[in-house]
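Colleague: The following comprises the amino acid sequence and a computationally predicted model.
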Amino acid sequence: MTDGLVLPPGAGTKIQNMTLKVGAEQSTIWSAFEADVAPGFDVGAHLHAEAEEVFYVLDGELDLLAFHPVGRADGDWRSWESASGATTHRGGPGSFMFVPAGCPHAFSNPGPEPARMLFLVSPAGHEIYLRELGELLGRGGPPDPEAIAALRLRHDIQQLTALTTRPPAAPRH
């Protein structure tokens, strides 16, 4: 028999802007993170051939996308539309996004305040990618695009638009 895991608020292993709650060391099925999303951060549209993901907004607002776009998947993903007419959703606390394998998806923080989300990914092991990416980015100087592309390929990530950090939007009145 295996015991479960109970963590107090803030506990876990910090990896970049995320706190790993449960990973491949505890589960073969999924990894769970609490993610801090800085104002202006845009993960860029991407997809995974095998992985499924769940995003749940805890604090702040995020622009969320989880659909196949009509036409080419390039440019600013916030302007994409699906064949059924779906567009990007601006979600606050309690907003939920499920991403099946093979579905393009993205999130960004459009506002001036940080956002927080619960992030689940299956199968487990996404923390390995995050650690390796942190090592690449921590070498100083501009990141090597070829090394990042190879890392993403090894970890089932097909990047469709660039990961960026933009100046946050002005507050809405």
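Modeller: Received, thanks. Numbers count the residues shown, from 1 in each chain.
Colleague: When you work out contacts or count neighbours from here on, use the C-alpha atoms and nothing else.
Modeller: Noted.
Colleague: which of the residues in the longest helix belonging to the chain are buried?
Modeller: Longest helix of the chain, by residue count under DSSP state H: helix 126-137. By neighbour count on 16 or more other Cα atoms under 10 Å, the buried set for helix 126-137 is 126-127, 129-130, 133, 136.
Colleague: ok, so of those, who is nearest Pro112?
Modeller: For the buried residues of helix 126-137, the closest approach to Pro112 (Cα to Cα) belongs to Leu130, at 24.9 Å.
Colleague: if you skip the residues just before and after it, what's nearest to the closest one?
Modeller: Ile15 (6.7 Å; Cα to Cα, 6 or more residues apart in numbering).
Colleague: count of residues packed around the one you found?
Modeller: The tally of other residues near Ile15 (other Cα atoms under 10 Å) stands at 16.
Colleague: Return the residues in contact with it.
Modeller: Counting by Cα atoms under 8 Å, 6 or more residues apart in numbering, Ile15 touches 127, 130-131, 134.
Colleague: Second structure follows, compare the two:
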Amino acid sequence: MDGSIEPSHGNSPHVYTKENEAFCILAGDFEFINGDQKFHAGPGDFIYIPKGARYGFRNAGSEPARLLVFYTPAGPDSFFLKNGQEEGAAIPLTREFYETVADQMAAHNIVVLPSDGDWA
């Protein structure tokens, strides 16, 4: 998937139970969490998240950022397509959004986890 992420937006800490996920940063500055650690990633960086790992990301810059998202095996992408995340959609990926689609997330092997206090 090709994603454009608005400043301060991203996703809540979560885990995929059956899929690995990877990101290729095309533009912008992202902050990632991986377990209990945080790190920044920028253009050209590639991040691999194995299934079962707690992680999240957000645009840490002041401009829209862009990344490519890969799932192996494929499948979770259908969750985003079913929930208005197609090209041009303006739905921010916030904890509130995830709470409204929790049942659908479970059907796609996605488990939202508690925040660490300063992570949306």
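Modeller: Structure's in. What do you need? These numbers were taken from a predicted model, which means no experiment stands behind them.
Colleague: ok, back up a step: any chance of the buried residues of helix 126-137 of structure 1 in JSON lines, with distance to Arg90 of structure 1 too?
Modeller: Converted to JSON lines, the buried residues of helix 126-137 of structure 1 look like this (distance: Cα to Cα, whole Å):
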{"residue": "His126", "distance to Arg90 of structure 1": "25"}
{"residue": "Glu127", "distance to Arg90 of structure 1": "26"}
{"residue": "Tyr129", "distance to Arg90 of structure 1": "27"}
{"residue": "Leu130", "distance to Arg90 of structure 1": "25"}
{"residue": "Leu133", "distance to Arg90 of structure 1": "27"}
{"residue": "Leu136", "distance to Arg90 of structure 1": "31"}
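Colleague: Show me the two of those residues that sit farthest apart.
Modeller: Using Cα to Cα, the buried residues of helix 126-137 of structure 1 span at most 15.6 Å, a distance reached by His126 and Leu136.
Colleague: What segments of structure 1 are helices?
Modeller: Going by DSSP H, structure 1 shows helices at 126-137, 145-154.
Colleague: is it possible to export those to JSON lines including distance to Leu64 of structure 1?
Modeller: Formatted as JSON lines, the helices of structure 1 follow (distance: least, Cα to Cα, whole Å):
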{"stretch": "helix 126-137", "distance to Leu64 of structure 1": "20"}
{"stretch": "helix 145-154", "distance to Leu64 of structure 1": "21"}
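Colleague: Trace Glu53 of structure 1 over to structure 2, please.
Modeller: When structure 2 is aligned by TM-score structural alignment, Glu53 of structure 1 is paired with Glu21.
Colleague: what's the answer for Leu160 of structure 1, then?
Modeller: Taking TM-score structural alignment, Leu160 of structure 1 has Leu113 as its aligned residue in structure 2.
Colleague: Its match reaches Val15, doesn't it?
Modeller: Yes - contact between Leu113 of structure 2 and Val15 holds when scored by Cα atoms under 8 Å: they sit 7.4 Å apart.
Colleague: Give me the neighbour count for the residue mapped onto Gly44 of structure 1 from structure 2.
Modeller: In structure 2, Gly44 of structure 1 lines up with Ser12, judged by TM-score structural alignment. By other Cα under 10 Å, 25 other residues sit near Ser12 of structure 2.
Colleague: One more: the one 5 residues further on?
Modeller: A count of nearby residues for Thr17 of structure 2, using other Cα under 10 Å, gives 15.
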